[in-house]
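Chemist: any chance you can model this:
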Amino acid sequence: MELKTVLDNLYASRSSRHLANDPLSFCHRYRTAEDREIAALVASSLAYGNVKIILRSLAAVFAVMGDSPRRFVETFEPAEGLQLFAGFKHRFNDGRDLCALFLAARTMIEEADTLGDYFLGCYDPLADDITPALTEYSARILAFDYAPVFGTPVIPDDSYFPFFFPSPAAGSACKRLCMFLRWVVRPADGIDLGLWKEVSPAKLVIPVDTHIHRIGRNLGLTARRQADWRTAREITAALRRLDPADPVKYDFALCHLGISEGCDGSVRPACRECPVAELCGAERP
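Modeler: Reported below is the predicted structural model:
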């Protein structure tokens, strides 16, 4: 069977069970685009590590943010936020980093009304993909004034806040930023949100985590061993040949082969039922 047929069938198999096991599920709690884009920024920023821990951390954060993430960010005061999130810890990000993220979101909507409009100020529709847009977007955000959070105009060395905004220019795969963009740019299809219609889905780059990197190698989408920006673009280029208008449509389903279906690179009995098994290059015993 051809790769496109296999992946199109996999795309069609996405389900609410997969969504419930994904940080994107928090965005679906809200009805307005303004709330959903803020929820997407927060949820994607913390989407690293074990999925159970991610969901637990996000549940705690959104419980404090209340029924409108947009209103929470609009009225966010760093001094109060530092008290609210004093005990917060998600792996190496702490309450200060989270408050800096809220301050960044507040600054963006103060300057451009929505996160989407702010991103458009960095976006070049004539560029091959989102590489230059993400580079400028991260640089601008890291240049905001975070003294109300950190007590100094320079982000301190012991803060992992810059981890939220990596740059393609440094070679990072920018997994969480690419995931954020997939959520808000791709058409609303029951999974992704379709909020930023001015950005073309054709320009997106796939979010490369351990699952996408491993499965991408097994399917022959890349031969690269390092999960970096070059690899992300290489996998995207291979998928673009299957769907030029929407290459990252396959990301959610491919990723959940690992997140929800247990694919970890080892050959198991479950491989017999895997929808991509016949094309998978994983070594057989």
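Chemist: from here on, just use CA atoms for contacts and neighbour counts.
Modeler: OK.
Chemist: max-length helix in this protein?
Modeler: For the chain, the helix that runs over the most residues, judged by DSSP state H, is helix 95-112.
Chemist: let me see the ranges of the strands in the chain.
Modeler: Using DSSP state E, the strands found in the chain span residues 89-90, 93-94.
Chemist: of these, flag the one that's most buried.
Modeler: Mean neighbours per residue, mean count of other CA atoms under 10 Å, is largest over the strands of the chain for strand 93-94, with a mean of 17.
Chemist: thinking again about what came up before, how about the longest helix of the chain: buried residues?
Modeler: 95-109 (16 or more other CA atoms under 10 Å).
Chemist: ok, how many other residues are close to the nearest residue to residue 84 once chain neighbours are set aside?
Modeler: Spatial nearest neighbour of residue 84, excluding adjacent residues (CA to CA, 6 or more residues apart in numbering): residue 64 at 7.8 Å. Residue 64: 13 surrounding residues under other CA atoms under 10 Å.
Chemist: next up, for comparison:
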Amino acid sequence: MSNIDLKEFLDSKVLQYNNLNFIESDPIQIPHLFTQKEDIEIAGFLAATISWGNRKSIIKNSHQMMDLLEQSPYDFVMNHSKNDLKPLESFVHRTFNGLDFITFIKALKHIYGKHNGLEAVFKKHAEPKSLQKSIHHFKKTFFEVEHLQRTQKHISDPLKNSAAKRINMFLRWMVRNDQTGVDFGLWKSILPQQLSCPLDVHSGNVARKLGLLVRKQNDAKALLELDTSLRELDSKDPVKYDFALFGLGVFDKF
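Modeler: Prediction:
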């Protein structure tokens, strides 16, 4: 398939999947429950954090998270008491447990109270065509609060060769303004061309079949290779192709 044919094929798949029908089967439905910027950010960040494993389970447990935060995530984060955190202890999604959840709430309060919010932290170390350094520094800032060592594994570090799929997905949600109402386009200080594709088993396998990716492991080196290929197809909005790669893998069984 020539580059022109590949671009036409993938662009058609973006149109097929990057629409409101996508929301009902995706964890992005969780931040779509809210209208306030900070509520959307926090709901999105928490839903993205537990986005591995069975999709129905991810969505169910993300809804449970919002229930535990009394459907007001930002207000809960900023104004919770010690007693308010008690019910969170029972939460579990795979290896992410209640103690991790409580640490995340405290860390988010620290981010909003001391660092001017999630957008400001990610913007601080952003590079013209990459947010991977930003993710590394975000993790360091996030864990400035007292925490269990085990909780650190729930935020990936691209500078330790992780593809950081879940954070890259969250950043796509916040930054891309896709005009269709799926991604939010909330963050104006970061541009879509700085984003990286959320690389997982599905998108990676499809990318290899299409010749966009050669490296076998889904790691930071593979992500750079995939990003480079996608930027050749669309330099201003390369991660729109996440919809095509993911849709081809999950829905089309490509």
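Chemist: hey, where'd the helices end up in the stretch 51-200 of the first structure?
Modeler: Using DSSP state H, counting those that start in this stretch, the helices of the stretch 51-200 of the first structure run over 51-65, 69-74, 78-84, 95-112, 115-120, 131-142, 147-150, 175-185.
Chemist: and the third one, how far out from the chain's middle?
Modeler: By that I understand helix 78-84 of the first structure. In terms of CA atoms, centre = their mean, to the nearest Å, the gap separating the centre of helix 78-84 of the first structure from the centre of its chain is 26 Å.
Chemist: what sits up against it?
Modeler: Identification of contacts with helix 78-84 of the first structure by CA atoms under 8 Å, 6 or more residues apart in numbering yields 64, 95-96, 99-100, 103, 148-149.
Chemist: switch to 6 Å and redo it
Modeler: Residues outside helix 78-84 of the first structure that contact it (CA atoms under 6 Å, 6 or more residues apart in numbering) are residue 149.
Chemist: again with the fourth one
Modeler: The contact list for helix 95-112 of the first structure, computed with CA under 6 Å, 6+ apart, reads 73-74, 85-86, 88, 118, 161.
Chemist: corresponding residues in the second structure for that helix?
Modeler: Mapping helix 95-112 of the first structure onto the second structure (TM-score structural alignment) gives residues 98-115.
Chemist: same check on the last one?
Modeler: The counterpart of helix 175-185 of the first structure in the second structure, counting by TM-score structural alignment, spans residues 165-175.
Chemist: superposed on the first structure, what's the mean shift for the matching stretch?
Modeler: Its aligned residues in the first structure lie a mean 0.6 Å from stretch 165-175 of the second structure after superposition (mean CA distance after the TM-score superposition for the first structure).
Chemist: so how far is residue 185 of the first structure from the residue positioned nearest the centre of the first structure?
Modeler: The geometric centre of the first structure, computed from its C-alpha atoms, lies nearest to residue 179 (CA atoms, centre = their mean), at 2.4 Å. Separation of residue 179 of the first structure from residue 185 of the first structure (CA to CA, to the nearest Å): 10 Å.
Chemist: repeat that for residue 63 of the first structure.
Modeler: For residue 63 of the first structure relative to residue 185 of the first structure (CA to CA), the value is 26 Å.
Chemist: who has more neighbours out of the two?
Modeler: Between residue 63 of the first structure and residue 185, counted using other CA under 10 Å, residue 185 has the larger neighbour count: 23 against 9.
Chemist: please name the residues that touch that one.
Modeler: 194-196.
Chemist: about what we covered before: need the max-distance pair from the contacts of helix 95-112 of the first structure.
Modeler: Maximum pairwise distance among the contacts of helix 95-112 of the first structure (CA to CA): 29.0 Å, between 86 and 118.
Chemist: more crowded one of these two?
Modeler: residue 118 (18 against 13).
Chemist: now that one. Nearest residue, chain neighbours left out?
Modeler: Closest residue in space to residue 118 of the first structure, ignoring its immediate chain neighbours: residue 112 at 5.2 Å, by CA to CA, 6+ apart.
Chemist: again, but for residue 166 of the second structure
Modeler: Leaving aside its sequence neighbours, residue 166 of the second structure sits nearest to residue 48 (CA to CA, 6+ apart; 5.4 Å).
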